[in-house]
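S.K.: One predicted model, sequence on top.
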Amino acid sequence: MVSLFNHFTIKLFCVLLVFALSACSFPSKRQEESIAETSMKEKIGQMLTVGFDGFVLEPKSPIALAIQQRQIGGVILFDYDLKHQAYRKNIRNPAQLKKLTTALQNMAKKADQYRVNSAESSYPLIIAVDYEGGAVDRLHSRYGFPKTYSAQQFSKLPAKQAEQQAKNMAETLVTSGINVNFAPVVDLLYGPETFIARKKRSFSSIPEKVEESAEFFSRAYGKAGIACAYKHFPGHGSAVGDTHLGFVDVTDTWKKKELKPYQYLLAQKDACPIVMTAHVVNRHLDPGGKPATLSKAIIQGKLRDEMGFQGIVSTDCMQMSAIADNYSLSEVLKLSINAGADMLIFSNQQSPVWQNPADVIDLIYAHVKSGEIKSSRIESAYQRIIHLKKKLSDVDKNIANIIDTQ
């Protein structure tokens, strides 16, 4: 009897053990759904590039928490704080900037240890800046960085000097720990009253001259392991108004030749891997009147289908008044992603409240769950961003390449 009892006990123990192991080995449907949701939200997070306040990375700051929780793919740095009308955003001097970018990358690497797909490789955080030269120069000489030229000045330099200047700017980015530059501007120069002309941000009114000048930068940045971006597609040069301040329509002033620099530059082997959209309305390309950033006709139709661009489409800042004053955040996210945008920028410069990326992720995820945004659209954006990150070398190692070519 005792022997029979022991035999029964052993069998029962084995059955319970098998059941327990099965429960551990095969997650429940709820567990699987939770993992899938987290994975999708992390992929959405990679699409977000955000701005923040501070010269140093505070461990419990909003931006630190966003990095630690894998809610963003990148950051964008500024010198001037629009909200407070003061030069106190992120950049004080070369040493401080390098310390900040190093801290950002170190925190991103540490956060990668806790990602959902632990088999996936670790990729660098995108650390971006608008470093055009001239009026739009976040790494200004006033902070101890080398002097730069405006686009108009640059286009007049002899070829050898222009090439050297582009290499010098690439070196500045490398030594600062910045791996993405939202430049060069390839908008054509119109009359002096236009927004781009007032800031001297255009190389020329002649497409071929714009192409020549922009190519100096794409070559230098590519060799340095820095991703650059052509902007502002499909052309902002004729706009008199400022999309930072409100709605801008270029339908009556835009010319088809404004597409020529994109057609030429994107066909080159050293082309920038990113194209940034404009927030302008252009009814020649979108009869419905959506700003380019939200227009499937312009992004998917013109840029991707007609021009064959397969790289990353980045929005300009989504908090600029041309967008934020005319559309809800939920609508903007749905329209821009469905239009073909891969990288969404929230610079946190104009909005009085810091845009929490977790809230953006939740809005996008809700659209995916409802079917208003296809999961394949998120996947394609994610794959493009990861493909770029694979190519973003450790910028510290690229300084030797630049110096060797000078």
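M.R.: That came through, no problem.

S.K.: CA only for contacts and neighbour counts going forward, please
M.R.: OK.

S.K.: For residue 176, see how far away the residue lying closest to residue 246 once chain neighbours are set aside is.
M.R.: Leaving aside its sequence neighbours, residue 246 sits nearest to residue 322 (Cα to Cα, 6 or more residues apart in numbering; 4.1 Å). The gap separating residue 322 from residue 176 is 32 Å, by Cα to Cα, to the nearest Å.

S.K.: With residue 168 instead?
M.R.: Distance from residue 168 to residue 176, by Cα to Cα: 12 Å.

S.K.: Between these two, tell me which one has more neighbours.
M.R.: residue 176 (23 against 19; other Cα atoms under 10 Å).

S.K.: Please compare the first structure with the one that follows:
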Amino acid sequence: MKKLVQLLSYMLVFVLLLTTPVSALTPSSLTQQGKKPVVQDNAKQQMVQQMAAQMTPEEKIGQLVMPSTHDNEQSMPNEDTKELIQEYKAGSVIIYGNRDAETTAEYNNQLQEWASETNTGIPLFSTADLEYGVNQHVTDATAFPRQMGIAATRDLEAAKEMASVTAEEMKAAGFNWNYSPLADVNTNPNNPVIGVRSFGENTDLVSDMTVAQVEGYQENGVLSTPKHFPGHGDTSQDSHHNLPAVTYDRETLEEVHLPPFQAAIDAGAESIMTSHVIIEAIDPDLPATLSKDVLTGLLREDMGFDGLIVTDAMSMQAIKDNWGAGEAAVMTIQAGADIVMATGSLDEQKETFEALLSAYESGELSQERVDESVERILATKVRYGLFDNRYVDPGEATDVVNSESHKELAESMAQDSMTLVKNDDTLPFDSESDESTLVVGPEIYNQSHYIEDIADAVQGKTNGEVDHYVTSEDPSDSEIDEAVQQAEQADRIIVSTFSASELPAGQSQLVKALGETEKPVASISLGLPYDIKEYPEVDAHIATYAIERWGSAVPVSWEAAVDVIYGASPGGKLPVTIEGHYEFGHGENYEAAAPESAGDIKAFVDQLEEEGAFESDVAPRALKRHLDAVSHYEEQKADEKVIKHMQSFKDLLDHQQTQELMTEEAYNLLQSQADALIEKWEAFAFDSERAMADVEHLSEEIGPRAPGSEAEKEASEYIKGELEKLGYSTSTQTFEFNGGEQQSQNVVAIKEAEGIENPEIVYATAHYDSVPGSPGANDNGSGTASLLELAKIMKDKPANKEIRFVFFGAEEAGLLGSQHYVSQLSDDEINRSAANFNMDMVGTDWDPASQLHVSTVDGESNAVWESVDAASDRLGLEDDRLTLHQLGRSDHVFFHEAGIDAALFIWMEPGTEPGQAGIEPWYHSAGDTIDRVDPEKIQMVGELINSAISDVPIEQEQDTDIAS
């Protein structure tokens, strides 16, 4: 009768639970900072207390124990597991082993069915270690990068999304509690158990990543468990085999190791797992799992945690060898833990239940202490809706865990985690090449499939032959010799290393020996990223963070490494320091190919938009609209406008980044692309500052350059030297004047046309002498300097015509320089000659000189005029700045007389009207000084000639097209 009454009481409670509003069951309150993990409905809390009050001692103790399950030959739970649930009243289970999603769902349904058949019918916490995703125990589920790899991405949103996806897959397979993430700060590079399972060595980074994942799990209905409190990151021993102790002081504990746990608590973490580590600063005698000073004093009282405290596996040697299952179970509950993870043999698990029950019945464990944990456990089960629907659909589980979007997220995160630690111009390898590749690496825990899988991935990326060679974990001298012999037959080498603590010496010797073959060698660390410090001379190195100390495989990471080797962009930054070699945060990138045009950058914007790098479509739309305008100016070959608008594009990027409209990676990429395009066009842009330096040298350092003088000869040598610096083949023509009593010279440099036989010839000319008593700054100096600058910027500019830069001497002696040059041209050269652009006083700074005259001998337009008029339109110059003018003397006359279209470019002289000739007194006088040179006017003329020469119409019938 008593049992019937008790059963009716339970049934009443469950009916009330199931009829309580859903809002009282949801875990939405879990992430509210400072909220204790209690049911947020007073009636519901009272029902939890009533349920606990009705439970027998066996049922209460059962809720405090989490045994690992036992399986039959079909990988389903066996009768031993049923006994633990139904006879020992286990309230939770931890599941090991590997099954597909459908089988896992059936497995969890069976466990929940057995629990439902007990007197209380309380649903189970079904738990697992799923640190890198459900794939850790569900074979067809998604495998994500390990935590150190996730931290290498520096992407908190991705970290949270990974946890959200994992929670979705967990629930589909029947799990409701994950022992993840690790909140350990891995400050000991030789830590034998944490390593790549940690987010890294930086407390802030670990804290931020921990919070992101706690929120990702719990907002999606799965309990999250930061571990291993109060920190396992500085240990030098593995608690699976020994009892580690850390000796740092309380300040180090509080500043380095506790903040991630505090951040998780503040974010509403539902549970925290203890470590089997002695923290001497708190309790020098007992490991944290058994220490009341740690669990109650530090975690509960000092840090304000009121969620579930679950122990790490109690079968680990740190506990088992020193206290045994029963004694340790009692000690941890006394210390403040809520759930004992009983993972030993069936006998040890039963011992755990029996020891706790005995301690409870004897009073060693107080009713208050036990009831506190029981109520906390039941309240959490209510809050997470375990009473609502304990079963899952096995058929749906397969579809959920095989989601293509989940796989794509894992692949994207894996590539973003790949850390290119070193690259001496070795990577990427050319995937189109037929070169052969040797893949070398060690067995990992006696398994060769890791290296074989990498070789298969390499074969999928290259056209060349791929061979592989697997050594032992610590390669012998003979194995190293064999690897080197095979490497001698290959064109390039990929070598993998693996360490869970210290790298075996044979592996580092292998990498060094392969490097001595002088073949390109790329190394991959499959485990800890510190391996490269043992072989720092290697050509290139990628850290993958792919395999932890048990050898669990995360192929998505080494496949991403192979992708990076063959050109995919590495996105990772080191989450740790590689002492003596690389700092925290280090990570190299492949430079994106320099853009040829704004269209190339627009293609990057499209790609980034597709990858989700923008908050909305507003930012990329504005960027692409701006780039379309730049493309318009590129078509016009308007160098300065391209540069100006690309600078505005950079300003737009700055604004969008400040407004957080794009990711930092997208911002950095587009900024570098913009800089590269600006640099390209700056190479083709006229630079008046450089021209002014030549003006200064000619007019001040050399001074007046009278025909036939040593100064004129010095000027010609300077001009020739500047052209030779640019790589031009130069020549000098010497001619006589003044009845043969004096000599002058022309300097010539030729830019060959590209890929054209017998090309048309365009001349760009100026003279460099000056009359006695005049520095020649505004007269011949500015024209010469402008021509030198044009030679600089046209050196690397594609051309479909031959461009000849000719610097004439002795103008004042009857314009003999140009006359002599034209007289030396052959009939073939005359026939191929299209135009002559002659620059004279192009930099005068005189107020009335507001019009630039394009002077022809007869005042009629010709090919030169048409080209410069079209260039003026493209450059947006005002109409009144450019005037067709007649001037029947100067260097262009002799080209005209030879039948070559020619024009002289000269600023309107003070007081001179169109059609008139005249030179004011300050020209060819001591007043012709450098302070009368206007860089802006030189710039304008330089831009015009630069653009006009490029587009000069070779035949007159082209004029209309050019002008349009």
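M.R.: Thanks, I have it. Everything quoted here is computed from the prediction, not taken from an experiment.

S.K.: if we can go back for a sec, can you tell me what the residue nearest to residue 246 of the first structure aligns to in the second structure?
M.R.: In the second structure, the residue paired with residue 322 of the first structure is residue 318, using TM-score structural alignment.

S.K.: SS state for its match?
M.R.: helix (DSSP: H, G, I helix; E, B strand; the rest coil).

S.K.: these two touch, right, it and residue 275?
M.R.: No: Residue 318 of the second structure is beyond contact range of residue 275, at 9.9 Å (criterion: Cα atoms under 8 Å).

S.K.: So what does residue 209 of the second structure match up with in the first structure?
M.R.: In the first structure, residue 209 of the second structure lands on residue 213 (TM-score structural alignment).

S.K.: part of a strand, is that match?
M.R.: No: under the criterion used here (three-state DSSP), residue 213 of the first structure is helix, not part of a strand.

S.K.: Residue 230 of the first structure versus that one, what's the distance?
M.R.: Residue 213 of the first structure sits 12 Å away from residue 230 of the first structure, going by Cα to Cα.

S.K.: Residue 42 of the first structure too?
M.R.: Residue 42 of the first structure sits at a distance of 27 Å from residue 230 of the first structure (criterion: Cα to Cα).

S.K.: now swap in residue 345 of the first structure and tell me
M.R.: In terms of Cα to Cα, residue 345 of the first structure sits 15 Å off from residue 230 of the first structure.

S.K.: Of the two, which one has the most company?
M.R.: The residue with more neighbours, out of residue 345 of the first structure and residue 230, is residue 230; 27 against 20, by other Cα under 10 Å.

S.K.: for the alignment partner in the second structure of the more buried one, what are its contacts?
M.R.: Superposed on the second structure with TM-score structural alignment, residue 230 of the first structure falls opposite residue 226. Under the criterion of Cα atoms under 8 Å, 6 or more residues apart in numbering, the neighbours of residue 226 of the second structure are 179-183, 210, 214, 261, 264, 269, 271-273.

S.K.: 7 Å instead?
M.R.: 180-183, 261, 272-273 (Cα atoms under 7 Å, 6 or more residues apart in numbering).

S.K.: next one: residue 358 of the first structure
M.R.: Contacts of residue 358 of the first structure by Cα under 7 Å, 6+ apart are residue 71.

S.K.: how big's the offset between the strand or helix carrying it and the second structure?
M.R.: Per DSSP states H and E, residue 358 of the first structure falls inside helix 357-370. Aligned to the second structure and superposed, helix 357-370 of the first structure gives a mean residue distance of 2.6 Å (mean Cα distance after the TM-score superposition for the first structure).

S.K.: I'd like the next helix or strand past that helix.
M.R.: Defined by DSSP H and E, the subsequent element after helix 357-370 of the first structure is helix 375-391.

S.K.: Please name the residues that touch whatever residue of the second structure lines up with residue 273 of the first structure.
M.R.: In the second structure, residue 273 of the first structure lines up with residue 270, judged by TM-score structural alignment. By Cα under 7 Å, 6+ apart, the contact list for residue 270 of the second structure reads 37, 223-225, 307-308.

S.K.: Show me the subset of those that the first structure keeps too.
M.R.: Comparing the contacts of residue 270 of the second structure with the first structure on both residues aligned by TM-score structural alignment, their matches' Cα atoms under 7 Å, the contacts found in both are 223-225, 307-308.

S.K.: which residues of the first structure fall in strands?
M.R.: Using DSSP state E, the strands found in the first structure span residues 48-50, 74-77, 126-129, 131-133, 136-137, 180-181, 227-233, 274-277, 312-317, 343-346.

S.K.: Can you add distance to residue 357 of the first structure and give those back as JSON lines?
M.R.: Below are the strands of the first structure laid out as JSON lines (distance: least, Cα to Cα, whole Å):
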{"stretch": "strand 48-50", "distance to residue 357 of the first structure": "7"}
{"stretch": "strand 74-77", "distance to residue 357 of the first structure": "11"}
{"stretch": "strand 126-129", "distance to residue 357 of the first structure": "15"}
{"stretch": "strand 131-133", "distance to residue 357 of the first structure": "24"}
{"stretch": "strand 136-137", "distance to residue 357 of the first structure": "26"}
{"stretch": "strand 180-181", "distance to residue 357 of the first structure": "20"}
{"stretch": "strand 227-233", "distance to residue 357 of the first structure": "23"}
{"stretch": "strand 274-277", "distance to residue 357 of the first structure": "20"}
{"stretch": "strand 312-317", "distance to residue 357 of the first structure": "14"}
{"stretch": "strand 343-346", "distance to residue 357 of the first structure": "9"}
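
S.K.: Quick check: which of those is nearest to residue 147 of the first structure?
M.R.: For residue 147 of the first structure, the closest of the strands of the first structure is strand 131-133, at 8.3 Å, according to Cα to Cα.

S.K.: average distance between the closest one and the second structure?
M.R.: By mean Cα distance after the TM-score superposition for the first structure, the fitted strand 131-133 of the first structure averages 0.8 Å away from its aligned residues in the second structure.

S.K.: hang on, the earlier thing: most neighbours among the contacts of residue 226 of the second structure, which one?
M.R.: Top of the contacts of residue 226 of the second structure by neighbour count (other Cα under 10 Å): residue 183, with 36 neighbours.

S.K.: Residue in the first structure paired with it?
M.R.: The equivalent of residue 183 of the second structure in the first structure is residue 186 (alignment by TM-score structural alignment).

S.K.: Go through the longest strand along the second structure and flag the buried ones.
M.R.: Longest strand of the second structure, by residue count under DSSP E: strand 742-751. For strand 742-751 of the second structure, burial by neighbour count (16 or more other Cα atoms under 10 Å) applies to 743-751.
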